[in-house]
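# Pasting the sequence and the predicted coordinates here, then a few questions.
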Amino acid sequence: MTLFEDLQWRGFVKDVSNEEKAKDLLDNQKTKFYCGFDPTGQSLTVGHLVQIVRIMLIAKYGHTPVVLIGGATGLIGDPRQTSERKLLTLEESLQNAEKIKVQLSQFQKDAIFVNNYDWISKIDMIHFLRDYGKNFNINYMLSKETVQARLDTGISYTEFSYMLIQAIDWLHLYQTLDCKIQFGGSDQWGNITTGLELIRKTVGDQHDAVAMSSPLLLKADGTKFGKSESGALWLDESLTSAYELYQYFLNTADDDVLTYFKMLTLLSKEEIEAIVEVSKAEPEKRIAQKRLAAEIVELVHGKEKLASALNVTESLFSGEFSKLSLNELMMAKKGLDSVTVEGEINILDALVETKLASSKREAREFVKSGAVLVNEAKITEFEHQIHKATAYFEKYVIIKRGKKKFALVELL
C-alpha cells in the first residue's frame, strides 16, 4: 500500500488540488508538508488528534512535517459559522502558542516548528495591501464557504482577512523551507486554496505545491466528535485526565469504532481489521473499544498513564480503591459525584449530599440492608461518622451503595 492509498483508506483525503502531483510527492519523493494549529486555547482537544495522527503517519513514510503554530492568526480568528471569535491579547496568543508547541512536540519530536507571528508581525499595512491583498478580488474571497456562512449575520474585516494571512503563511514556507504540501480539515479548504492561489500568482503556474484536506470527523449519527457531557476533551491531562479520555473511547459506539481506529491510531490496516473482526464475534466484550481506548491514551499520555487509567477503571468496577495511588484517586474523583466537608460527616448526611440517597429515610434503608460501604468497610450504624482517621491519604473517603454506585467525600 502506498502512502496516498493509506491516507485514502484511513479517510484522510477529501479534497486534492492535483491528485497526480500529490501521489508523486507522497509516494515517490521525500518532501516537507505542513499543518497549522491556532492557539485559541491553552491546550488542543481530542478533535485535533485527526491532524496529529496524520502528521505522524506521513512522517513515518519519510516526509518532514512542518508544524505551524498560529501566534499571528490566533490574534485574528478563523471565521466561525455563527459569530465573531473573542480576540486574544498578544500575550495570551504567544503564551498559548508556546504551550501548544510543547504539547505537539510530544507527538512528533523531529518536526520543524514555526510560529507565523515571526513573519506576519513584520508586514506593515501598506505592503500587506499592495503585495498580498492586490492578488485577490472581493468576489473570490466572498465565494469561500466560511465567508458565505457569515454574510447574513455579518463578518468583520478582521476575520474576512484571515484567509489572506494563512495564504501568506504557505507562500512563506514554500519559499523559505520548500514546503510543498498543506493539509487541513475540510473546513479549512477555502483558506488552503487561497494559499495555493497566492503561490501561483507569485511563483507562476509551474509551481509544485499541492493542497489537500480531510473530512471532519463526525460520529455515525452525525454529531460532533470529541465532546463529552462535561464539555470539550482536552489533550492536557490537567484538564482531561487519562481516565476520562479512556472512558470516552471505551464508550465508543460500534458503528464508530472502525473510523476511529483508522483516523486516530497508527495501527496498520491488517491490525485494525483483525481487531474489529474479533470484536464483532463477541460484541458484549467490547474488545475493539478497549483496544481503541488503550491505543489513544497511550498515544496522548504514555504507557504509565494508561496503566493508571486501567487501574482506576478496574477499581470503579470492583469497588476496591485501597490500591490506588493519590494521583489515581484524583483521576477516579473526576468520574464520581463528590462533596467537600470540614471535619467529619454522618453517613446518612453523606449519602444524601452525594446523591447516593434521595433522603435520610432512604439512606437509613440502605444502611439497614447492608448496602453501604465506606472505604470497603460495611456500615451498619446510622450514627457512623466519616472522618480523617479512616480516610485514604487522610483526606478521601469512597462511599459505595449497592454494586455500582460510588461517591467521594473530601475531608478538609
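It's in.

# When you work out contacts or count neighbours from here on, use the C-alpha atoms and nothing else.
OK.

# Off-centre distance for stretch 328-344?
Centroid separation for stretch 328-344 versus its chain: 26 Å, with Cα atoms, centre = their mean, to the nearest Å.

# Check stretch 297-310 too.
15 Å.

# end to end, how far does that stretch reach?
Across stretch 297-310, the terminal residues are separated by 10 Å (Cα to Cα, to the nearest Å).

# buried sites along it?
297-301, 305-310 (16 or more other Cα atoms under 10 Å).

# Enumerate every residue touching the residue sitting nearest the centre point of the chain.
By Cα atoms, centre = their mean, the chain has its centre lying nearest to residue 46, at 1.4 Å. Counting by Cα atoms under 8 Å, 6 or more residues apart in numbering, residue 46 touches 226, 232-235.

# Repeat the analysis, applying 10 Å as the threshold.
Residues in contact with residue 46 (Cα atoms under 10 Å, 6 or more residues apart in numbering) are 52, 225-227, 232-236, 240, 245, 264, 296, 300.

# Considering the buried residues of stretch 297-310, which is situated nearest to residue 132?
Top of the list for closeness to residue 132, among these and by Cα to Cα, is residue 300 at 38.7 Å.

# you'd agree that closest one is up against residue 105?
No - Residue 300 is beyond contact range of residue 105, at 11.4 Å (criterion: Cα atoms under 10 Å).

# structure B:
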Amino acid sequence: MSTRVFRSVSSPSRMTLCRTCLLRSMTATRQHRRPLHLSTIEKQRKAQEAWDLRAKKIENGEEMDLWDNFKERGYVKDIAGTDDQIRELMRRKRIGVYVGIDPTAASLHLGHLLPLMPLFSMYMHGYRAISVVGGATAKIGDPTDRLKTRDEVSRSDRTVFTTKIHYQLKRIWQNVDLQAKRYGFEKEWSWNRELLNNSSWYNTTPFLEVVNRLFKGMRVGPMLTRATVKRKMAEGDGMSLAEFVYPMMQAWDWWEMFSGPKRVCMQIGGSDQYGNIIAGVDAVKLLRDTEPNPQVKLPDDLLHTPVGFTVPLLTDSAGNKFGKSAGNAMWLDPFMTNSFDLYGYFMRRPDNEIEKLLKLFTFLPLEQINKIMEQQNLDPPKRHAHHTLAFEVLALVHGISEATATQARHRQMYSKDKTLLVTPTSIGEVDSYPQGVYPPSATMALNFRPDIKLPESLIMSKSISRILYAAGLASSFNDAHRLVSHRGAHVGGAPGRSAHDNKEMRLGEVAFQSVKNWFPGDTKNFLIDGKILVLRRGKHFVRIVEMITDEEWEASGNSYPGESGKGRLRLLREQLTAVNGGKNPRLSSDELSRLGEQLSRLEREGDIALEDANTSVPRNIKFPPTRSRAAQLLDKYTRDQQRNPHIILSVKQKTSAIDKVLAGARKVLEEKKRVRDKALATATDRESQF
C-alpha cells in the first residue's frame, strides 16, 4: 500500500498515513449538504409570513382555530398535554403530526379511518402530515386491550399485509388531494404529506442505541401500573417482555420523527392508544432532555413539546369495537368489503348517529352539515343525510366515480320507482393492467385484485417476461418483453443488488427494484418465504403472486395468459386450422401472438366499437362465421405456398402478408365508420328540423 509523508503544522514530528486512511479521515469530516435554491428560500419566507398572519387572525378572533374545530366536530376524546398548550402550539407553529398503523391484517378498516380524518384535515390546513406503517412494530403486536397474545404471523403474510396497506394508504392520500380541491382548499407549496415505514429506521438503528438512550432512562414502576399490563398479567396469559416494551418501540418511532427535520410534535390515535401516547410523550421528553450532542439538542419550550390526543372508538349498534379481532370490521379493501356493502353500512346507521358521523367522517363544513340535517328532519324516509355520509366516505376511500356509481345502484335497488334508470356504471374488477380502454390511474388500481396464484413451473423455469404476462401486468409476451427492456416493471427485493445474488425484501419493508432480463433460475432469489413474489407496474398496480405446486394448479382448473395449450394462441391456431380445412397453418408462437394482438386491436377499434360503444372488450378473440380477417390472412399465406410449394416463407414475408391484410381491413373499417357518421349526421339534421 502506497504511503505519503506529511509534516504536522503544530509539531515538527513526522507522521505517516496510508492513502486509504487519509481518504477516510477526509470523508469522515465532510458532510453532504444539499444546497437550497434562492427560490426555495423565498417560498419558505412567504410561507412563514402567511402562517404568522394566520396565527395573528386566530389570536384576534378573526379566524377559527383548527383545534377548536376538532373539538366541535367530536374528534377529541383524551388529551396528552393541556388544552391551552395544544391550541397555542397549533396556532404558532406548522407542526408535524402522525398516525401509526400496524399491518396486522390485509386491509385497513373503518376504525383506522377515524384517526386519519383529523390528520387529513391538518394536512389541508398546512401542517406536515405523516402516516406511518408499523412494519417493525407489527412483528410484536400491540397488547393494548388484549388478554391473549397475538398469534404468530408468517413472514410472507406479514409482507403481504404491509404491501397492501402501504398502497391502500397511498391511494387514499391521492383521494385526499381530490377531496381538498372539492371543498375549496387550494394546494399550496407548503403542504407536505409523507407515507413512512418504521422498519426504515429499525433496520438501521443499533439495538444498543435504543437501550442506552431510551431503556436506561425509563422506570419499570410506572409501566407496571398501566391498566393493559395489570389486566393481561392478572386475567390473561401473561405479558412477554416484547409486549411490555411495545410502548417504548412506538415512542422511538415518535422520537425518530421528532428529532429530525420533520419535527413531529403531535401523535393521533384511537382511544385505546391513550396509554401508548402518554408513554410516548414521556419518552420523547426524556430523549430530548438527555441529548448528548449540544449541536442538535432541542430546547425545553412550547414549540418543542410533544403532545397528542385520541379520537373516540367506532362501535357497532351493540357498542362493540370495530376491528379484525371482533370479527365485525368494515374493510376498506373492495375485495374484502365491496363498495355496495360499505355504502349500505352507513345507510343502516340509526338516525340519531348520522350527524355525529357526518362530522367525523366527512370534510363538510359544520354549517353545511346543519343544513343537511334540517333537510333530513323534514323528510326522514328519504334518508338524505345517510346518502350524503355514505357518498362522502366512498369518495374518500374509493374515489368519486365509484361513489357515484354505487349511490346510483343503491338508489335504484331501493327506490319505489322501478323505472328509474342508472346511468353511472362501476368499472368493475380489472383483470390486467389497463391499456387503451381506461387510463392506468389509482382508481383503476383499486379494482385490480392484487392476489394471484401461479404454478411453480412458470415461476421457477420461465422468463420474467412470461411471468409478468401471466400475472396480468402486460397485455402480451411482447409487451412484457418491451416493459422489461425499458425498466417499466418492478419486483420486491433488496435495491442495488443484481438478480443472481439478490435477497428478499427486508421484513416489514416495502422495497422494489427494476425488473431486468435475468436467468429464469434467478427468480427464486426474490421469493419471500420461498413462495411469494411481489411485482409492480406503474405506481399503483401491484401483483402479489403466490407460487403453488403444479399439481395444485392443475387441480384448480385455472389458466393464465400464455399458458401452453390453454391460452389465446391455442384458440387462434385452432380457428386458423378450421378455416384452412383442417390443415395446420404452421405459424410460430410469436407470429400467432403478433397476429392475435393486431386482430384484437382492430376488433376494439373497429366493428365492435361501431356496433355498440358500450360493449366491453371481449376476453377471447371471436371470429364471425363468414370469412374473417384471419381466414383472409390464411388464404394469402396458402396461395403463396401453392404458387411456390418448394419455398418456405420467411418470417419477414409472413409479417408482410399480415400487414397487407390488416391494412386492407383498416380501410374497410374506416369506410364503414365514415358511412355511419354520415348517416348519423343526416338523421340528426332531420330531427332538428322537426
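Arrived safely, thanks for sending. On a predicted model such as this, the values are computed, not experimentally measured, just so you know.

# picking that back up, give the aligned equivalent of the residue nearest to the centre of the first structure in the second structure.
Taking TM-score structural alignment, the alignment pairs residue 46 of the first structure with residue 110 from the second structure.

# Can you give me the end-to-end span of stretch 124-139 of the second structure?
One end of stretch 124-139 of the second structure to the other measures 33 Å (Cα to Cα).

# what's the matching range in the first structure for it?
Counting by TM-score structural alignment, stretch 124-139 of the second structure corresponds to 60-75 in the first structure.

# mind listing what's buried in the matching stretch?
63-75.

# Cross the buried residues of stretch 297-310 of the first structure against helices and list the overlap.
Among those, the residues falling in helices (DSSP state H) are 297-301, 305-310.

# rewinding a little: going by distance to residue 120 of the first structure, which of the buried residues of stretch 297-310 of the first structure wins?
residue 300 (31.2 Å).

# Quick check: nearest residue in space to the closest one, chain neighbours excluded?
residue 235 (6.8 Å; Cα to Cα, 6 or more residues apart in numbering).

# Aligned counterpart of the one you found in the second structure, please.
Aligned partner of residue 235 of the first structure by TM-score structural alignment: residue 332.

# Touching, its match and residue 343? I think so.
No - look at residue 332 of the second structure against residue 343 with Cα under 10 Å: they stay out of range, at 11.2 Å.

# Return every residue with contacts to both of those two.
In contact with both residue 332 of the second structure and residue 343: residue 394, using Cα under 10 Å, 6+ apart.

# Could you pull up the residues touching residue 100 of the first structure?
37-44, 69, 94, 235-236.

# what does it align to in the second structure?
For residue 100 of the first structure, the residue aligned by TM-score structural alignment is residue 165.

# any idea which helix or strand carries that match?
helix 155-182 (DSSP states H and E).

# Now residue 333 of the second structure: closest residue in space that isn't a chain neighbour?
residue 107 (5.8 Å).

# All the strands of the stretch 301-412 of the first structure, residue numbers only.
Ranges of strands in the stretch 301-412 of the first structure, per DSSP state E, counting those that start in this stretch, are 337-341, 345-346, 372-374, 377-378, 385-386, 396-401, 405-411.

# Give me whichever of those is most buried.
Counting by mean count of other Cα atoms under 10 Å, strand 396-401 has the highest mean neighbour count of the strands of the stretch 301-412 of the first structure, with a mean of 24.

# what span of the second structure lines up against that one?
If you align by TM-score structural alignment, strand 396-401 of the first structure falls outside anything aligned in the second structure.

# Next, the angle from that strand to strand 405-411.
Per axes from the mean of the first three to the mean of the last three Cα atoms, to 10 degrees, the angle that strand 396-401 of the first structure makes with strand 405-411 is 150 degrees.

# Give me the helices and strands touching strand 396-401 of the first structure, please.
The helices and strands touching strand 396-401 of the first structure, judged by 3 or more Cα pairs under 10 Å, 6 or more residues apart in numbering; DSSP states H and E, are helix 326-334, strand 337-341, helix 347-353, helix 360-368, strand 372-374, strand 377-378, strand 385-386, strand 405-411.
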